[in-house]
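Participant: Sequence and computational prediction follow.
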Amino acid sequence: MSDPDESNIDVVRWATRELARKFDYGYWREKDKLGEYPWEFVRAFAQGGWLGALIPEEYGGLGLRLAECGVMMQEIAASGAGASGASAIHFYLFPPAPIIRYGSEEMKQEFLPKLARGEILMAFGVTEPTAGVDTSRITTKAEKVDGGWVVNGQKVWITNAQNAHKILLLARTSVRNEEKPLDGMTLFFTDLDRDRITVREIEKLGRSAVDSNELFIDDLEVRDDEVVGEVGQGFRYLIDGLNSERIVVGLEGVGLGQAALELATKYANERVVFDRPIGQNQAVAHPLADSWIRLESARLMAMHAAKLYDDHENCGKEAAAAKYLGAEAGFDACDRAMSTHGGYAYAKDYHVERLWREARLLRNAPFSQEMVLNYVSTQALRLPRAY
């Protein structure tokens, strides 16, 4: 990167670090305990203009590159906000990407400024309970009618649906073709109409401040002008944005691990057993040092991938590797922080258990570590495809 680019990254890093750390561990513990959406945190980032970080300036955003946005998300997670804070901002940045790239000019003019200001919240409706990671097998169907479409089906693990005003919804608009299974799916950006969509929250292990939900869609009416891009090309629009999300998820994992490592090193310096701080013992010090190395390596891979992405170069393997390393290093650091705290790791006053619960998610989502290895084995090593 050139010096001006590095300067921009530093500005974003310090500004978002300062803002995120105004919300302390007590704030996030309370949100996690009560399952309350962190609206105060979101509004603070909206006031700073950060919700529109990836939205072009002509639509009211900051028009930043992925590298700056990734650094912002890393700093949010590292502040102690963890996945709860990162997810609350993440879903303003990345679900709108297909609209930015493929939406009609009218759609962009109407909605992107509102998203940038935090005036509307959107959900991202892709995953289905019977399809798993094989998105080609979704069964939510949109049937053509005069002037629009009627959608029926089911979605699962949909973030923000308790509060969202709009939904970016993937549905089949033609029957699955075995020769081209990813064709025939269409993206719609429409109202999350609760008269036609039943939203049922899922009780889950971590990230309780940000809701996850099942959706049951019954005769949802969608207009023709709410189609994003071309009918039948929706999956390709999603794929176009997956590399950027994987890179940023990797950096969020790094941030989670950094938060846990900061708590663990503070405790290791202060906790005295047998007349010495426990951090003086190599059995404590070495795993923490190893986590620092792994986190820094994951961060560098993610920033390398972000540079490739921003330079419009092929970055599929690097993006996948960034997600893999960030998830592994982040969770390992949280797990080692748990070990460092011993029995106190289970006490919510020490906060590491929340980070540990949240970091575990990244090994499964937005796609699993095994699928990363499948992808890299075929794309980097040219081994036969296993899926």
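Facilitator: Received, thanks.
Participant: from here on, contacts and neighbour counts on C-alpha atoms
Facilitator: Fine.
Participant: so how far is the helix or strand in which residue 108 is found from its chain's centroid?
Facilitator: Assigned by DSSP states H and E, residue 108 belongs to helix 105-117. Put simply, helix 105-117 sits 21 Å off its chain's centre (Cα atoms, centre = their mean, to the nearest Å).
Participant: putting a second one here so we can go through both:
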Amino acid sequence: MSIFLPILALLLAGGIAAYHRLSLPVWAGLSAVLLLVSWALGGNGIAVAVCALLLAAVAVPLLLPDFRRKRITAPLLEFYTKILPPLSSTERQMLESGTVGFEGELFSGRPAWDKLLSQPAATLTAEEQAFLDGPCEELCRMMNDWEATHVRADLSPEVWAFCKTHKFFGMIIPKEFGGLGFSALAHHKVIQKLASVSSLLSSTVGVPNSLGPGELLMHYGTQEQKDHYLPRLADGREIPCFGLTGPFAGSDATSIPDTGVVCTGQWNGAEVVGIRLNFEKRYITLAPVATIIGLAFRLYDPDKLLGEKADLGISLALIPRETPGMEIGRRHFPLNVPFHNGPIRGKDVFVPLSALIGGEEYAGKGWAMLVECLSIGRSITLPSTASGSSKLFTVATGAYARIRKQFGLSVGRFEGVEEVLARMAGNAYAVSALSEATAAAVTRGENPAVPSTIAKYHCTEMGREVVRDAMDIHGGKGIILGPRNYLGRAWQGTPIGITVEGANIMTRSLMIFGQGAIRCHPWVLKEMQAAMIPERKTRLREFDRVLFAHIGFAVSNAVRALWMGLTASRFGRAPGDAYTRRFYRKLNRYSAALALCADTSMLTLGGKLKFKEKLSGRLGDVLSQLYIASAMLKRYEDNGRPTSDQPLLAWAFHDAVHKMELALSGALRNFPVRPIGWLLWMLVFPLGRRAQAPSDRLGRRAAALLMTPGDARDRLAHGTFVTPCDNNPAGRINSYLPKVVLAEPVERKFLKALKGSDMETAPYDAQLAAGVERGWISAVEKTQLEELRAMTLDAITVDDFDHAELEAAGARQIVRLADAAEAA
């Protein structure tokens, strides 16, 4: 045993130093002290001497900076520059775009939770809240989604006018230019509320406030462009669209075939230097009604009129609709959610250089402009839309499941339905927290490139799951379209959010981890930047600093992952209250595991990692679930740690942790270098996978919250349009829940008395009258049951139509003309 004491001393010193991330000198000193202690405790003298020599052989070269740089760092730098994958300018701009917020902590292996919890709770100004309670509420009352989607295939003229008058299209435009100057949080809240009544409405309002001419002008426009366009965009005199997606390149701006050639031409009767454009775009939202078109294209200058380069790169321009050569095509028809969407084309369209967004100075800088603005727009529109619909559908489905009865029992009491309700509740809670977290980040002045991608992917995916589950519970009520159906159009339109702003498959497999691994990692991007410093001495010194910091970081994460895996994250400092402290500890463990797996993947695979999309997707899932869980804990803290929210938080949290373990398991079992995968498995899962999906008991509590009036349920629905009115059947059903719950004991008493009586087969009105007459119920209770019957009927009734009402008017006219031509 005395032989092993010094070995254990070295291992203990290394473990303590790595776990707590102590410096090299502290590690060396601690190791020396523990070796002396082991000798004093009877350790074998020869073993102590051997361990001391080993310690000196490792520590001394590392503690001598000049020796370390020349003998260790310099060869590693040479090797690193050889294996460093070449980055195109577009890839570099993508990686360096945006800012890094708390998501960077999740890659650290030891998140500084105080950075998250010290962020002030996101709040609206009095003006923003008044807008939500006033014009936004009124607009929701005006909106008739069935009429808009089935009859008009458009918003009504009154809704269009109201949106323009109240500057819904100018929410993000500063007040100095006539806009509302709202924060990103207010923008999120408005879109969320509108989406809860109509995705057609939220899409129409969301696009001008998202990636497009307005946002690009605010960031890059010349003063003249801002002064002219922003006031007109704010009050709706101009309706914008942005043409990026094309038939042959999709949304990949780096591959677009659309061109602009710098040349001279006629403009307003004078010959000027300008751009001759040829382009073809499709899937362009608002194109059919747009008056000003933003366009992405590749700019060429063959005659060197602007400088020495012939290929200037991707550029952006603003083109009025009436410009000669511009053609706005017919409408696309996006899955029965007919927001204005269509193709645009241009042949030999000539515009002056002043049409370039930002002017001549920004020629060729379009990709950087798009990358910078895209994350802001992606942070709001689609996550907010998913949040609004998910939250309203969840609470409405909870009420419906309580009202709707089968076999004399509310369908929500059946365990199969209860399981689905719990999943809806957890997903709605997660979507709400995630969408608000990204909007709050933008409000704080961040440009959350990685979180926006996480939010876009996971909000739309969880939103799809919520709508699917709601359809399953509603059954026939959900599939019969009509004014009473609040799910059908959402179900039909779900793939739209999955597809736009980058298809979700590519978002998950390429973007989340592909960008996050480098952008959020504390050392990788710094190493890449250090390796490209021109001056050799400075390059070597800086690379040495970040390299050994990275090595210490990697060793620390390996130790932390192993220790927390062995102890099931039961120990260690963590914030939160007695209920949530264990959640923070679990996230500490998976943060260390992610950092370890990410480092190992980048080291062993190098540039090949970006082609390992399954591995990238799984590691991206871990990062995403860490961020989602963090957002949920922040929501819980900001709401004052409400006890009644705990079942929702716990269900969503355990679901997130279970998904993390599944993703890590998939990544390690399929790791391209098998021995490395086995080693990682032993470090990450030393006792095997332990996380379980949410329990049935927890699911029962979460489902019960949806079917019972209470503050947790109200918080979940907060920010959606729940006002009960003619055009809001979901709001009506939701409003019935308190009265239904109060009437249930009366109904049970009445049905018990009715059973076996001579009135059992009589009409319901006669049964109620007999109940009062025979003393089964009081007159007040009779009124209560009549009201319950009316509410139930409203909840379960579906629409029906004459055949002619279902024929498309345009198609019917075509058939009539064809019949007339044939008869002639």
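Facilitator: Cool, the structure landed. These figures come from a predicted structure and were not determined experimentally.
Participant: re the thing from before, next, the buried residues of the helix holding residue 108 of structure 1.
Facilitator: By 16 or more other Cα atoms under 10 Å, the buried positions in helix 105-117 of structure 1 come out as 107-108, 111-117.
Participant: could those residues be laid out in a markdown table, adding distance to residue 95 of structure 1?
Facilitator: Output for the buried residues of helix 105-117 of structure 1, formatted as a markdown table (distance: Cα to Cα, whole Å):
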| residue | distance to residue 95 of structure 1 |
| --- | --- |
| 107 | 14 |
| 108 | 13 |
| 111 | 13 |
| 112 | 11 |
| 113 | 15 |
| 114 | 14 |
| 115 | 11 |
| 116 | 12 |
| 117 | 15 |
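Participant: Among those, which one sits closest to residue 210 of structure 1?
Facilitator: Nearest to residue 210 of structure 1 among the buried residues of helix 105-117 of structure 1 is residue 115, at 17.8 Å by Cα to Cα.
Participant: Which secondary structure state is assigned to residue 164 of structure 1?
Facilitator: Look at residue 164 of structure 1: counting by DSSP: H, G, I helix; E, B strand; the rest coil, its state is coil.
Participant: Which position in structure 2 pairs with it?
Facilitator: In the superposition onto structure 2, residue 164 of structure 1 corresponds to residue 290 when matched by TM-score structural alignment.
Participant: Residue 236 is in contact with that match, correct?
Facilitator: No. Between residue 290 of structure 2 and residue 236 there is no contact under Cα atoms under 8 Å: 10.4 Å.
Participant: would you say residue 266 of structure 2 is within a strand?
Facilitator: Yes. Looking at residue 266 of structure 2 with three-state DSSP, it is inside a strand.
Participant: measure it to residue 349 of structure 2 for me?
Facilitator: Look at residue 266 of structure 2 and residue 349 of structure 2: by Cα to Cα, to the nearest Å, they are 11 Å apart.
Participant: What of residue 740 of structure 2?
Facilitator: Taking Cα to Cα as the measure, residue 740 of structure 2 falls 63 Å from residue 349 of structure 2.
Participant: and of the buried residues of helix 105-117 of structure 1, the nearest to residue 139 of structure 1?
Facilitator: residue 107 (26.4 Å).
Participant: quick one: the closest one and residue 97 of structure 1, what's the gap?
Facilitator: Look at residue 107 of structure 1 and residue 97 of structure 1: by Cα to Cα, they are 13 Å apart.
Participant: Same check on residue 327 of structure 1?
Facilitator: 23 Å.
Participant: Repeat that for residue 231 of structure 1.
Facilitator: 17 Å.
Participant: can you pull out the strands in the stretch 101-250 of structure 1?
Facilitator: Remark: strands assigned in the stretch 101-250 of structure 1 by DSSP state E, counting those that start in this stretch are 122-125, 141-145, 148-159, 166-172, 185-191, 197-201, 212-223, 227-228.
Participant: circling back to that earlier point, between residue 231 and residue 97 of structure 1, which has more neighbouring residues?
Facilitator: Shown here are residue 231 of structure 1 and residue 97; by other Cα atoms under 10 Å, residue 97 has more neighbours (20 against 17).
Participant: Please pull up the equivalent of residue 377 of structure 1 in structure 2.
Facilitator: Here residue 377 of structure 1 is matched to residue 513 in structure 2, going by TM-score structural alignment.
Participant: Now do the contacts for its match.
Facilitator: 616-617, 619-620, 623 (Cα atoms under 8 Å, 6 or more residues apart in numbering).
Participant: tell me the contacts of residue 172 of structure 2?
Facilitator: So residue 172 of structure 2 contacts 179-184, 187, 209, 215 (Cα under 8 Å, 6+ apart).
Participant: Serialize those residues to a markdown table and add fields for distance to residue 655 of structure 2.
Facilitator: Formatted as a markdown table, the contacts of residue 172 of structure 2 follow (distance: Cα to Cα, whole Å):
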| residue | distance to residue 655 of structure 2 |
| --- | --- |
| 179 | 42 |
| 180 | 39 |
| 181 | 38 |
| 182 | 35 |
| 183 | 32 |
| 184 | 29 |
| 187 | 29 |
| 209 | 33 |
| 215 | 36 |
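Participant: Now do the equivalent of residue 325 of structure 1 over in structure 2 against residue 227 of structure 2, distance only.
Facilitator: Matched by TM-score structural alignment, residue 325 of structure 1 corresponds to residue 458 in structure 2. Using Cα to Cα, one gets 38 Å for the distance from residue 458 of structure 2 to residue 227 of structure 2.
Participant: Understood, closing this out.
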